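Chemist: one predicted model, sequence on top.
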Amino acid sequence: MRKWTFLMLCTWLTPVLQRTATRLRAPISVNKRVAIVLWKLATPDSYRSVAHQFGVERSTVGVIVIQVVHAINDVLLPRIIRLRDVDETMAGFAALGFPNCGGALDATHIAIRAPEHRAGHFMNRKGYCSIVLQALVDHRGRFLDIYGGWSGRAHDARILRNSGLFQRLEAGTYFPRRDLTVGNVLMPICVVGDAAYPLMPWLMQPYTGQPDQNRAWFNDRLNRA
């Protein structure tokens, strides 16, 4: 992580994490609290190891991790993960060959150490235990929406149908109303996904099987987007 990124994180989180000094002791600084948590999240070190490295008690590390993670969720999530300039995003996807597109949808597996008695519940098709993160990103790969927590066994389509993103896209409230006429059909702003997702008026997936030349051309544009 670059130094300016770290300092910016501390600046954004200071209003939530700043503690006042008491007559008994001075509070741990925001910079140190953020550094402790970044180190714990980025490494497999134990609480005892992190506590020794930063010169604090092991129990203090546990408290700080919870406090800073909550602060990140409350302060940074709506600041970083949000719907951006729709016109800019659509222009970016159009440059990739897919017009009237507002985002690219996919899911990724995050490896976990599952409880022994429930390992089978988290085992994915690739043979390891995971939870799934569904993400909608813009043409530059920036997060527009995230939804996580499902076990690795869950199908991408099932996760989508249970997400708030699905409800908003289905209701037509996520994107502004911008229809594109394709032939005799009005096409709303759509998102693109792979064949694991269902075909919807607002979700375009590739053709499967042995597509003809036109369908292969469509698949190529969609895959680039």
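Modeler: Done, it's in. Numbering: from 1, shown residues only.

Chemist: please count neighbours and contacts with C-alpha atoms only from this point.
Modeler: Noted.

Chemist: which non-adjacent residue is nearest A111?
Modeler: In space, A111 comes closest to S130 once its chain neighbours are excluded; the distance is 4.3 Å by Cα to Cα, 6 or more residues apart in numbering.

Chemist: give the other helices and strands that whatever helix or strand the one you found lives in contacts.
Modeler: Here S130, judged by DSSP states H and E, is contained in strand 130-137. Applying 3 or more Cα pairs under 8 Å, 6 or more residues apart in numbering; DSSP states H and E, we find strand 130-137 packed against strand 101-111, strand 143-151, helix 156-161.

Chemist: below is an additional structure, to be compared with the one above:
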Amino acid sequence: MEPSEIIAAVMAVVNTSRLIVHFIQRQTLRNQARRLRQRGDDSDDDRDTDLSQRMGPRKLDILVAVGHVDTVERRFWAQETSTDWWDRIVLKVWDESQWLRNFRMRKSTFLELCDLLSSALKHQDTRMRAALTVLKRVAIALWKLATPDSYRPVANQFGVGKSTVGVAVMQVANTIVELLLSKVVTLGNVQAIVDGFAAMGFPNCGGAIDGTHIPILGPDNQASQYINQKGYFSMVLQALVDHKGCFTNINVGWPGKVHDARVFRNSGLFRRLQEGITSRTRK
């Protein structure tokens, strides 16, 4: 730090200290005057005049008197960030292979997803800052879900705050569940799926089902129930796909220790199959 900057910093501290002392003295004298008035002293007027003179100038006068205090316009503080990587590289330069590798979907699929979610994710600008666009909000969530990156590197990538990444992930995930899950993940035309598997050499097959473990942090309660056979904390995701590899049913939430067969027997899919129901379902 330059000597001039050090001197300015020290003077700022000294001036602030003087201001505090003057303000405290002024408040003390005011309290004394109030107590004298309550006692009904005959010389109240003289005392009040004397006290007002002793109290000295107002707070603004004190600020000017101590010197080295310049008036500045109030403004909100915000850390400077850069969005060049997203605006100039990803949106304008990346090809399909780069989108697939990083976002797990093509750019056309990404744009379609943003269009479906725009009604719920579009935010209004405020006086403090411009709201994140729907495209950027969805991209942040997809990047976090598609990569093992923590919030901090994702925030640096997109030029936003770390807390903004967490909010975006939850908003996008909740919106997808509310608006799209029941429309996209369906059993569909069972006969067409059976015919499709038959053409692949798997006759009388209505879908391929399996479970996978989603890593999680160890919960506070019943943590041992979430340790799977591979030794880490997880939740079980059961998924059913058709002959094209599209999800037709999902079931998630069971502790990692639970066997896949038990998850299946307690799923809504199993109950519907037992009852011969092939209508839309996701659980």
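Modeler: Looks like it came in fine. Bear in mind the structure is a predicted one, so any value in this text is a computation, not a measurement.

Chemist: TM-score them against each other, please.
Modeler: For this chain pair, the superposition-based TM-score is 0.68 by TM-score structural alignment, normalised by the length of structure 1; 176 aligned residues with a Cα RMSD of 2.5 Å.

Chemist: just the helices and strands packed on strand 130-137 of structure 1: most buried one?
Modeler: Comparing those by mean neighbour count (mean count of other Cα atoms under 10 Å), strand 101-111 comes out on top with a mean of 21.

Chemist: other residues contacting it?
Modeler: The set of residues external to strand 101-111 of structure 1 that reach it, using Cα atoms under 8 Å, 6 or more residues apart in numbering, is 86, 89-90, 93-94, 128-139, 144, 152, 156, 175, 189-194, 225.

Chemist: one more time with 7 Å, if that's ok
Modeler: Outside strand 101-111 of structure 1, the residues that touch it by Cα atoms under 7 Å, 6 or more residues apart in numbering are 86, 89-90, 93, 129-139, 152, 156, 189-193, 225.

Chemist: average offset between it and structure 2?
Modeler: When structure 2 is overlaid, strand 101-111 of structure 1 sits 2.1 Å from its aligned residues on average, using mean Cα distance after the TM-score superposition for structure 1.

Chemist: stretch 60-68 of structure 2 aligns to what range in structure 1?
Modeler: Across structure 1, nothing matches stretch 60-68 of structure 2 (TM-score structural alignment).

Chemist: mind listing what's buried along that stretch?
Modeler: Of all the residues in stretch 60-68 of structure 2, those buried under the rule 16 or more other Cα atoms under 10 Å are 62-63.

Chemist: for G152 of structure 1, what are its contacts?
Modeler: If a contact means Cα under 7 Å, 6+ apart, then G152 of structure 1 has 109, 122-124, 129-132 as its contacts.

Chemist: which position in structure 2 aligns with it?
Modeler: Matched by TM-score structural alignment, G152 of structure 1 corresponds to G256 in structure 2.

Chemist: same question, L83 of structure 1
Modeler: Applying TM-score structural alignment, one finds that L83 of structure 1 aligns to L187 in structure 2.

Chemist: in contact with the residue nearest to that match when sequence neighbours are not counted, which residues?
Modeler: Nearest non-adjacent residue to L187 of structure 2, counting by Cα to Cα, 6+ apart: T248, 4.7 Å away. By Cα under 7 Å, 6+ apart, the contact list for T248 of structure 2 reads 185-187, 240-242.
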